[in-house]
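A.B. asks: predicted model and sequence below, questions to follow.
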Amino acid sequence: MKEANQAILDALSADESQLIEGWQGALPAGAQIASQSSRAEARQLLEGLRDGLRAGGAPDALDAPAWSSLREGLAGFSRSRAAKGETAGETSLFVLALKKPLFDALQARFGSDPAALAGTLWSVTTLIDRVAQHTVTTFQQSREEIIRRQQEELLELSTPVVKLWEGVLAVPMIGVLDSSRTQLVMESLLQSIVETGSGLAIIDITGVPTVDTLVAQHLLKTVTAIRLMGADCIISGIRPQIAQTIVHLGIDLQGITTKASLADALAVALQRTGWRVSRAA
């Protein structure tokens, strides 16, 4: 294995520009190493491979400490490609294309020794395949992280806490309510109550398509938390279908002010806070 590792290291340590040109030629059109960023990625991967081979890393043990530099480079490489919207297949194909220039370099060196050539080519294949597999894994993790972050950002955007006027907050709910989203709403609303000193919050569910037992329980928990903070709550957007569903489910909203529309809730809020709105003559 040492001889094969040294042969691969020698091939990687030869003319880097020529190696990258051969790498580029093995890629399909549109995926070639043309930009400065892609060339920098290629050089970083080559350096990680060289570091691992110098440290005696086995081609079939990419999780060994010797390959730590390569793994770090692959993680950054995968995050960059995922952020650009590329697929896992395109990313692994970029890595697999490195085989061609390495095969050419090793064949030129061991052309007269078929046994040595076969063993070295097997080591190269094992190493690059493991690198490509690791790239796919890190790519998927990066993509999942991006999706999770986007979901959190969308949740925050879809549940804004709006200060209507002094002492009155409103939360327009749009879409399906689940445990994580309700928790986010509760945390944002309670924090806003503390920051603004508001004594009244309006939760508008006009944009919530359906209300079942779970959704109702989430709403009741939110109202309870608001009251524990010393504020009161009005639930608006109680459409006829939702009212019938709540009755059929046997959900008790007694003691909670409910209104059919946000306008009705605003009228109640104005009255409770001592405001009077009149039309100009």
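C.D. replies: Nice, I can see it. Numbering: from 1, shown residues only.
A.B. asks: use CA for all of it now, contacts and neighbours both
C.D. replies: Fine.
A.B. asks: who touches Arg54 in this structure?
C.D. replies: Taking C-alpha atoms under 8 Å, 6 or more residues apart in numbering, we find Arg54 in contact with Leu9.
A.B. asks: now it: how far from Ala7?
C.D. replies: Counting by C-alpha to C-alpha, to the nearest Å, the gap from Arg54 to Ala7 is 11 Å.
A.B. asks: Ile226 now?
C.D. replies: 69 Å.
A.B. asks: and for Arg39?
C.D. replies: From Arg39 to Ala7 the distance is 24 Å (C-alpha to C-alpha).
A.B. asks: looking at the two, which has the bigger crowd around it?
C.D. replies: Ala7 (22 against 16; other C-alpha atoms under 10 Å).
A.B. asks: helix or strand for that one, just tell me which one.
C.D. replies: helix 2-13 (DSSP states H and E).
A.B. asks: what about Val185, which SS state?
C.D. replies: Per DSSP: H, G, I helix; E, B strand; the rest coil, the secondary structure class of Val185 is helix.
A.B. asks: distance between the host helix or strand of Phe94 and the chain's centre?
C.D. replies: Using DSSP H and E, Phe94 falls within helix 88-96. Averaging C-alpha positions (C-alpha atoms, centre = their mean, to the nearest Å) puts helix 88-96 20 Å from its chain's average.
A.B. asks: and the comparison structure, right after this:
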Amino acid sequence: MATGQIRKALSGFYYVQDGEQLIQTRGRGVFRKRGITPLVGDFVEYEVEGNNDGTLTKIAERKNELVRPPIANIDQAILVFSVVEPDFNTILLDRFLVVLESFHIQPLICLTKMDLLPAEKREDMARYIADYEGIGYTVIETFKDDASILGKLTPLLAGKTSVLAGQSGVGKSTLLNTLMPQLNLKTGVISDALGRGKHTTRHVELIEVAGGLIADTPGFSSFDFDTIEKEELTYCFPDLARLSENCKFRGCLHVKEPKCAVKAALEAGDLQQYRYDHYLQFLQEITDRKPRY
């Protein structure tokens, strides 16, 4: 039985990389009956039919899977956020980080358009960068046609499957064009009326870059918390998780509980107020979520 990895999904076809060959396949009806959808990143078995066509017969167990973007077996996520056009958004970044932490996917934060940042916003931006690096995240700063970006990213990409994700219009395709100019991916223009980008990438595809694989994904604006329970949320905030080890009560939600180490750190200035505010907002979203049956 031939084996490979799905590198691209488009119009009902799954393109499987098997050595030097890229085989066009379709999924068997049994997948639909079982409610299974093959995903880019899946390791699969397939049967060859004709010169360059095949049928998927088996999908190996997944390490993880995301719904938006629809992809499996991800090692890390490069979260591309612009500092302007659209402006840097900490609550959106924290939303992405929380969901990735819940899937045990290592996040990397890539800040684009640094050359366009006005002088009056540089101090605030430097403070945000220091905050996230202090939590333990890797933060990479870049700009269009940044000749040094390949050197910054290569050691982080080699041997890993990475998803490239972020809000529309922040420069995901521009970043890939900088890494691999031969791709010449279409880039979008920010809508002045909406303040967000147009969706310019139409399918999910794993692209070989710097000794690893990167998924260029359709633009999307957020993750949701459907798979996270309120008792788990603390552990998706590494800074809160470390502090919570000293809370008096196991399972402390850091809202009204006495002798809460998280609230004590907030009062002492050892936890950023916006991080705690985002935690409370996400906790409320999870609490208000309709029960699943």
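C.D. replies: Good, I have the coordinates. For clarity, every value in this text was computed on a predicted model and none was experimentally measured.
A.B. asks: superposing both, give me the TM-score.
C.D. replies: Taking TM-score structural alignment, normalised by the length of the first structure as the basis, the two superposed chains have a TM-score of 0.25; 126 aligned residues with a C-alpha RMSD of 6.5 Å.
A.B. asks: and the strands in the stretch 151-281 of the first structure?
C.D. replies: 162-165, 168-174, 200-207, 232-236, 257-259 (DSSP state E, counting those that start in this stretch).
A.B. asks: closest one to Val95 of the first structure among the ones you listed?
C.D. replies: Nearest of the strands of the stretch 151-281 of the first structure to Val95 of the first structure, taken as C-alpha to C-alpha: strand 168-174 at 43.6 Å.
A.B. asks: and the closest one, what does it pack against?
C.D. replies: Counting by 3 or more C-alpha pairs under 8 Å, 6 or more residues apart in numbering; DSSP states H and E, the packing neighbours recorded for strand 168-174 of the first structure are strand 162-165, strand 200-207.
A.B. asks: ok so, going back, what packs against the helix holding Phe94 of the first structure?
C.D. replies: helix 68-83, helix 114-158.
A.B. asks: now do 7 Å
C.D. replies: helix 114-158 (3 or more C-alpha pairs under 7 Å, 6 or more residues apart in numbering; DSSP states H and E).
A.B. asks: off-centre distance for the helix it packs on?
C.D. replies: 16 Å.
A.B. asks: angle of that helix against helix 88-96?
C.D. replies: In terms of direction (axes from the mean of the first three to the mean of the last three C-alpha atoms, to 10 degrees), helix 114-158 of the first structure departs from helix 88-96 by 150 degrees.
A.B. asks: can you tell me how far His134 of the first structure is from Ala11 of the first structure?
C.D. replies: Using C-alpha to C-alpha, His134 of the first structure is found at 22 Å from Ala11 of the first structure.
A.B. asks: out of the strands of the stretch 151-281 of the first structure, the one nearest Pro101 of the first structure is which?
C.D. replies: strand 168-174 (54.7 Å).
A.B. asks: distance between that closest one and the chain's centre?
C.D. replies: Worked out by C-alpha atoms, centre = their mean, strand 168-174 of the first structure lies 27 Å from the chain centre.
A.B. asks: now that strand against strand 200-207, angle please.
C.D. replies: Going by the same axes, to 10 degrees, strand 168-174 of the first structure makes 20 degrees with strand 200-207.
A.B. asks: buried sites along strand 168-174 of the first structure?
C.D. replies: In terms of neighbour count (16 or more other C-alpha atoms under 10 Å), strand 168-174 of the first structure has its buried residues at Val168, Leu169, Ala170, Val171, Pro172, Met173.
A.B. asks: same deal with stretch 6-23 of the first structure?
C.D. replies: Those would be Gln6, Ala7, Ile8, Leu9, Ala11, Leu12, Leu19, Ile20, Gly22, Trp23, for stretch 6-23 of the first structure by 16+ other C-alpha under 10 Å.
A.B. asks: what is the burial count for Ala126 of the second structure?
C.D. replies: Ala126 of the second structure: 10 neighbours (other C-alpha under 10 Å).
A.B. asks: which strand or helix spans it?
C.D. replies: helix 119-135.
A.B. asks: now do the buried residues in the next helix or strand along the chain from that helix.
C.D. replies: Remark: after helix 119-135 of the second structure, the chain's next helix or strand is strand 138-141, criterion DSSP H and E. Within strand 138-141 of the second structure, the residues that qualify as buried by neighbour count (16+ other C-alpha under 10 Å) are Thr138, Val139, Ile140, Glu141.
A.B. asks: so the spatially closest residue to the first one that is not a sequence neighbour, which of the three states?
C.D. replies: Of all residues not flanking Thr138 of the second structure in the chain, Leu108 sits nearest, at 5.3 Å (C-alpha to C-alpha, 6 or more residues apart in numbering). Assigned state for Leu108 of the second structure: strand (three-state reduction, three-state DSSP).
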